[in-house]
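A.B. asks: attaching a predicted model along with its sequence, questions to come.
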Amino acid sequence: MFDILMYLFENFIHSDMEVVVNHDELTDELTRAGFHRQEILKALAWLERLADLQDSQAIPYTHQSQHKSIRVFTAEEAARLDCESRGFIMYLENLGVLDFATREMVIDRVMELDTQQFTLDDLKWVILMVLFNVPGHEDAYDQMEGLLFEEPEGLLH
């Protein structure tokens, strides 16, 4: 399913190509690209849920306080998001790339992925997809895109 999301993001959403909105046409396109129908339907449902999360009624935590807080991860979240991934989420919050609502959207979308292996690089792509789909977060998207695509120069430490 994650491969389909990456394919869609790279080939339709993140490119200058016109986005196909008809589910049947999109399903046919993905089938021609070699993906299985069941996985395609899961990926499209994942994207629909992401769109639903933009509605403040769908995410009640957007009405909660936006003050700095500590996020305690559930056992299931900690199993999916290793220490490095959880640290990266906190890092992005400190940079202002993620806010309270987008952090929760990212965690929600990560937990809905149907995948056995989940890496920090996968998390970065999920964050990019979330920020791309949330109006008013264009600057955060640009920052995240820079973090994802820029190669560090020289020694990091």
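C.D. replies: Yep, it's here.
A.B. asks: rest of the way, CA atoms for contacts and neighbours
C.D. replies: Noted.
A.B. asks: show residues contacting the biggest helix by length in the chain.
C.D. replies: Using DSSP state H, we find that the single longest helix of the chain is helix 37-53. Residues from elsewhere that reach helix 37-53, judged by Cα atoms under 8 Å, 6 or more residues apart in numbering: 1-2, 4-5, 27, 30-31, 58-59, 105, 109, 112-113, 130, 133.
A.B. asks: mind listing what's buried in that helix?
C.D. replies: Judged by neighbour count using 16 or more other Cα atoms under 10 Å, the buried positions of helix 37-53 are 39-40, 42-44, 46-47, 49-50, 53.
A.B. asks: equivalent analysis for stretch 65-82, please.
C.D. replies: Under 16+ other Cα under 10 Å, the buried positions of stretch 65-82 are 80-81.
A.B. asks: tell me how far that stretch lies from the chain's centre.
C.D. replies: The gap between the average C-alpha position of stretch 65-82 and the chain average comes to 16 Å, counting by Cα atoms, centre = their mean, to the nearest Å.
A.B. asks: ok, back up a step: and the buried residues of helix 37-53, which is closest to Met144?
C.D. replies: Sorting the buried residues of helix 37-53 by how near they are to Met144, with Cα to Cα, puts Leu50 at the top with 17.8 Å.
A.B. asks: second one coming, line it up with the first:
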Amino acid sequence: MFEVLVYVYENYWRGDACPELHQLERKLSAHGFEPDEIHDALVWLDGLNSAAENILVPADSETDWTPQPSDASMRVYSIAEQDHLGAPCLGFISFLEGSGVLPPALREIVVDRAMATAGDPVSLDQLKIIVLMVYWRFSIEPDALVLDELCDDSEGRLAH
């Protein structure tokens, strides 16, 4: 499924540029993806569209999402979320939030879409694709450093 999502991200730079799901299904099939992968990806994308329709629209076109939780609020993950996401993914979500590039409304969509994937726990690479797809759906182009963090393979990095 994630290969299909990457293909969609790379070929339709914005969520609103993506064709309707039934037309996308034909294009993906013509490209050679397996029917099961296409089905899983389309169900996932439909869930992303539904989640996007259920959040409030941003106050401006940047990152001022309303309503914002107070500074004293904290996101508490359920046991099921902790088990499915795992420590690396939860840490990465926290990193993105702390960096100011993942507003609470988008975080909730990321968590929702991560919970809709198979596999326990979700891998960090899969979570990065999910974050990219959420940005994509809202036509948010992450800045170069965030994009580098989302697209770079961190296994080859050495800590200084």
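C.D. replies: Thanks, I have the structure now. From a predicted model like this one, the values you see are computed outputs, not experimental measurements.
A.B. asks: the longest helix of the first structure against the second structure, how far on average?
C.D. replies: Relative to the second structure, and after both are superposed, helix 37-53 of the first structure has an average distance of 2.2 Å to its aligned residues, where the measure is mean Cα distance after the TM-score superposition for the first structure.
A.B. asks: beyond that helix, next helix or strand please.
C.D. replies: Secondary structure here is assigned by DSSP states H and E; on that basis, the next helix or strand after helix 37-53 of the first structure toward the C-terminus is helix 75-80.
A.B. asks: matching residues in the second structure for that following helix?
C.D. replies: Using TM-score structural alignment, helix 75-80 of the first structure lines up with residues 79-84 of the second structure.
A.B. asks: which one in the second structure is aligned with Val134 of the first structure?
C.D. replies: Across the two structures, Val134 of the first structure finds its equivalent in Phe138 of the second structure, going by TM-score structural alignment.
A.B. asks: which residue is nearest the centroid of the first structure?
C.D. replies: Val126 (2.3 Å; Cα atoms, centre = their mean).
A.B. asks: nearest spatial neighbour of that residue, skipping sequence neighbours?
C.D. replies: Leaving aside its chain neighbours, Val126 of the first structure sits nearest to Val106 (6.6 Å; criterion: Cα to Cα, 6 or more residues apart in numbering).
A.B. asks: specify, as a residue range, where the strand or helix carrying the one you found falls in the second structure.
C.D. replies: The secondary structure element spanning Val106 of the first structure is helix 100-111 (assigned by DSSP H and E). Residues 104-115 of the second structure are matched to helix 100-111 of the first structure when aligned by TM-score structural alignment.
A.B. asks: mind listing residues that contact the matching stretch?
C.D. replies: When contacts are defined by Cα under 8 Å, 6+ apart, stretch 104-115 of the second structure is touched by residues 44, 47-48, 51-52, 55, 65, 68-69, 81, 84-85, 93, 97, 122, 127, 130-131, 134.
A.B. asks: buried ones in it?
C.D. replies: Under the neighbour-count criterion of 16+ other Cα under 10 Å, stretch 104-115 of the second structure has 104-107, 109-115 buried.
A.B. asks: can you list those residues in a markdown table and add distance to Arg75 of the second structure?
C.D. replies: Formatted as a markdown table, the entries for those read as follows, by distance: Cα to Cα, whole Å:
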| residue | distance to Arg75 of the second structure |
| --- | --- |
| Pro104 | 9 |
| Ala105 | 12 |
| Leu106 | 13 |
| Arg107 | 10 |
| Ile109 | 13 |
| Val110 | 13 |
| Val111 | 11 |
| Asp112 | 13 |
| Arg113 | 17 |
| Ala114 | 16 |
| Met115 | 16 |
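A.B. asks: ok, so of those, who is nearest Leu150 of the second structure?
C.D. replies: Distance to Leu150 of the second structure, by Cα to Cα, is smallest for Val110 among those, at 13.5 Å.
A.B. asks: count of residues packed around the match of Val134 of the first structure?
C.D. replies: 14 (other Cα atoms under 10 Å).
A.B. asks: then the one 10 residues further on?
C.D. replies: A count of nearby residues for Asp148 of the second structure, using other Cα under 10 Å, gives 11.
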